[in-house]
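Peer 1: turn this into a model:
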Amino acid sequence: MFANGQAVIQLFEQLAPKHFAMPDDKIGLQLGTLNKEIRKVLVALDVTEAVVEEAIREKAELIIAHHAIIFRPLANLRTDLPAGKLYEKLIKHDIAVYIAHTNLDVADGGINDMLAEALGLTGLAHLKEVHTEKLKKLVVFVPEDHQENVRQALFRAGAGWIGKYSHCSFNIEGTGTFLPRSGAEPYIGEQGKMERVREIRLETIVPESLERLAVQAMLKAHPYEEVAYDLYPMDLKGRVFGLGRVGRLPESTTLGLFAEQVKQALDVPSVRVVGDLGRKVAKAAVLGGAGSKYVRDAQFAGADVLVTGDIDYHTAHDALAAGFAIIDAGHNIEKIMKRRTAEYMNEQLAAKKYETTAVASQIDTEVFTFV
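Peer 2: Sure, this is the predicted structure:
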């Protein structure tokens, strides 16, 4: 069985939920429809003419890309201009385009973790915290003989995490009362007769992002026709998510040697370096995309060097004056997301027993030619 487009995106958003995105970021479905069967997904960094042709050859019905194809409101849709031609070709071949940008940057296991892993960084921390997950307490009343089924269903849905501890719950024994009225089909008891049942008050923690999934799992596992449960907002904060990563290198090295390692690890032909090539570096920050705004964050985090892209001239001068090193490896280092995201999607699709597959785009969308 092949997955519906909505099912494919639901699996993807378990990795990179939409609410992780920065304000006004252009993410989500930008063209086409997800209300169709998807046999193949093409994962790309950019959606260019060559990438669309590749999707056609691959017979992909959906492209999941990192960079948006629609950045600002359209004044017109002219098919005699490059953007209009691209949209026309996608529509004619019924190829949907879904964008995951800063939500994939921020996500655990997303682009910045991919880059940090490629560079061998350890002891990772966020470069800039941007999102703290809200938590809720879920309380449900369960007959004793079903408490384990309901508890495990909640844990499988992602409930029960407190920091680095999973499967957290609190359970109190008590007596539940109810009187089934006309039309009721009670699991225990009969219509018109007051019942007293030994029940467990089961409490656990649910991240707000998983609230709907956890409640659905709980209701499915619960034997009662009408389930008594409560959700309480909490002041306690959950996991913190952020842009970029900061970590230690496997061993201290020089800036020049590290620049060579960056070229090899991130598969780029050249890099621009700010700083003395002979200086020692032991702690590095990495940020996919344009990093000029985050140089001070990297300095504040105690990094010796920031690996990123699109550093402008004046930012480079400011960093040099402050004695801080930068390796500008280009915006295109985010291409690392193609293979890794396709692998993630194939794992998730296979786990659900879908025949739908994902492939990484083989098109190099680097816009610059290095001479």
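Peer 1: okay, CA-based contacts and neighbour counts for the rest of this
Peer 2: Fine.
Peer 1: can you give me the helices in the chain?
Peer 2: With DSSP state H, the ranges of helices along the chain come out as 5-13, 49-58, 82-92, 102-106, 111-118, 147-156, 211-221, 255-265, 295-300, 313-321, 336-351.
Peer 1: mind listing residues that contact the fourth one?
Peer 2: By CA atoms under 8 Å, 6 or more residues apart in numbering, the residues outside helix 102-106 that reach it are 15-22, 25, 66, 110-112, 241-244, 288.
Peer 1: report the buried members of those.
Peer 2: Among these, the ones that count as buried by 16 or more other CA atoms under 10 Å are 15-18, 20-22, 66, 110-112, 241-244, 288.
Peer 1: please generate a structure for the following sequence too, so the two can be compared:
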Amino acid sequence: MFARGETIIQYMEKLAPKHYAVPDDRIGLQVGSLRKEIRKVLIALDVNAEVAEEAASLGAELIIAHHAPIYRPLKHLQTDTPAGALMASLLRNDIAVYVAHTNLDTADGGMNDWMAEALGLEGRAVLEEVHTDKLFKLVVFVPKDHAEKVRGALFGAGAGWIGNYSDCSFNVDGTGTFLPREGSNPFIGKPGKREEAEEVRIETVVPDSVRKAVIQAMLKAHPYEEVAYDLYPMDLKGRTFGLGRVGALPAAESLDEFAERVKRAFDVPFVRVVGDAGRSVRKVAVLGGSGSRYIRHAKFAGADVLVTGDIDYHTAQDADVMGLAIVDPGHNAEKIMKPKTAEWLQAKLREQGYETEVIPSSIDTEPFRVK
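Peer 2: Below you'll find the model as predicted:
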């Protein structure tokens, strides 16, 4: 059994929900249709002519990419231009393209966590907040002998987290009353007769990101035909998601030693370095992609060094003056997302019994070379 395109993207959006993206980012389905069975998925950093050819040769019906092939608005679709020829190739081979960009960067367990893990950073925190999960208080009334089943369903769907504590709830015993009317099918009692039941009032915290799943799980586990529950917005701040990560190396090392660590971690032939070779670095900020705008964020976070791509000349000078070292492995360091995304998505599909194969692209889309 092969997964349909819509199903694959539902899993992908559990890893990288769309609302995690920064405003106006080009994400989601850009080319083709998801309304088909998918035998093979190709995971790519960029989508160019070589990647499109690779997908066609593999028989992949879907490319999940990090960088959008349609980033700047297309004024025309002339097939004798590079952009037009790429789109024509994708459409001719019925290959859909779905993009997960800053939502994958921001995601817990996504791009920036993968990069931080590759560098061996400990005690990681977000560099810049992008999204905070709103919290709700869910209150539901359950017959006493079904309370544990409903609690388990709530916790299993993601409710009940407070910081690093899970399965959090407050429970009060009480008596519920109800009168089943004509046409009802009551779990307790008979239509036309008012009933009393020993019930438990269960209160728990629900993040907005899993609110629908929690409600569905609760309704499925609850024995009543009509479930009495309330949902209240809370002022408490939920989990924060954002761009970049800040963490610490296991031990301090020189900037040049750290630069070698970066080269190994991201499998790049060279890095550009700002700062004295022998200076000691321990606290590290890392941000996938182009991070010129984040040197002050890194300095404010107390980082000794920022690892990011596309640093320009004047930004490098500014960082040097403020005492922030920089190691720039290039934008292409984000290629770490290819095997990581493929591994994550393949595991999810296998868990559900799907035979769809997820393959990381073998095409190196690095445009630069060093002589």
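Peer 1: for the strand ranked longest in the second structure, packing partners?
Peer 2: Among the segments of the second structure that qualify as a strand by DSSP state E, the longest is strand 240-254. The contact analysis (3 or more CA pairs under 8 Å, 6 or more residues apart in numbering; DSSP states H and E) places strand 240-254 of the second structure against helix 102-106, helix 111-119, strand 122-132, strand 280-290.
Peer 1: buried residues, that strand. List them.
Peer 2: Those buried within strand 240-254 of the second structure under the rule 16+ other CA under 10 Å are 240, 241, 242, 243, 244, 245, 246, 247, 248, 249.
Peer 1: how far is it from where the chain is centred?
Peer 2: How far strand 240-254 of the second structure lies from its chain's middle: 19 Å, per CA atoms, centre = their mean, to the nearest Å.
Peer 1: stretch 211-223 of the second structure too?
Peer 2: The mean C-alpha position of stretch 211-223 of the second structure is separated from the chain mean by 24 Å, CA atoms, centre = their mean.
Peer 1: contacts for it?
Peer 2: Counting by CA under 8 Å, 6+ apart, residues outside stretch 211-223 of the second structure touching it are 142, 146, 149, 150, 153, 154, 157, 158, 159, 187, 206, 227.
Peer 1: once you drop chain neighbours, what's closest to residue 179 of the first structure?
Peer 2: Leaving out its chain neighbours, the residue that sits closest to residue 179 of the first structure by CA to CA, 6 or more residues apart in numbering is residue 194, at 4.5 Å.
Peer 1: report how many residues lie close to the one you found.
Peer 2: Residue 194 of the first structure has 12 neighbouring residues, counting by other CA atoms under 10 Å.
Peer 1: list the contacts of it.
Peer 2: Neighbours of residue 194 of the first structure in contact, by CA under 8 Å, 6+ apart: 177, 178, 179, 180.
Peer 1: and what of residue 112 of the second structure?
Peer 2: 105, 106, 243, 244, 245, 286, 287, 288.
Peer 1: how about those in JSON lines, adding distance to residue 131 of the second structure?
Peer 2: Output for these, formatted as JSON lines (distance: CA to CA, whole Å):
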{"residue": "105", "distance to residue 131 of the second structure": "12"}
{"residue": "106", "distance to residue 131 of the second structure": "8"}
{"residue": "243", "distance to residue 131 of the second structure": "10"}
{"residue": "244", "distance to residue 131 of the second structure": "13"}
{"residue": "245", "distance to residue 131 of the second structure": "14"}
{"residue": "286", "distance to residue 131 of the second structure": "18"}
{"residue": "287", "distance to residue 131 of the second structure": "16"}
{"residue": "288", "distance to residue 131 of the second structure": "17"}
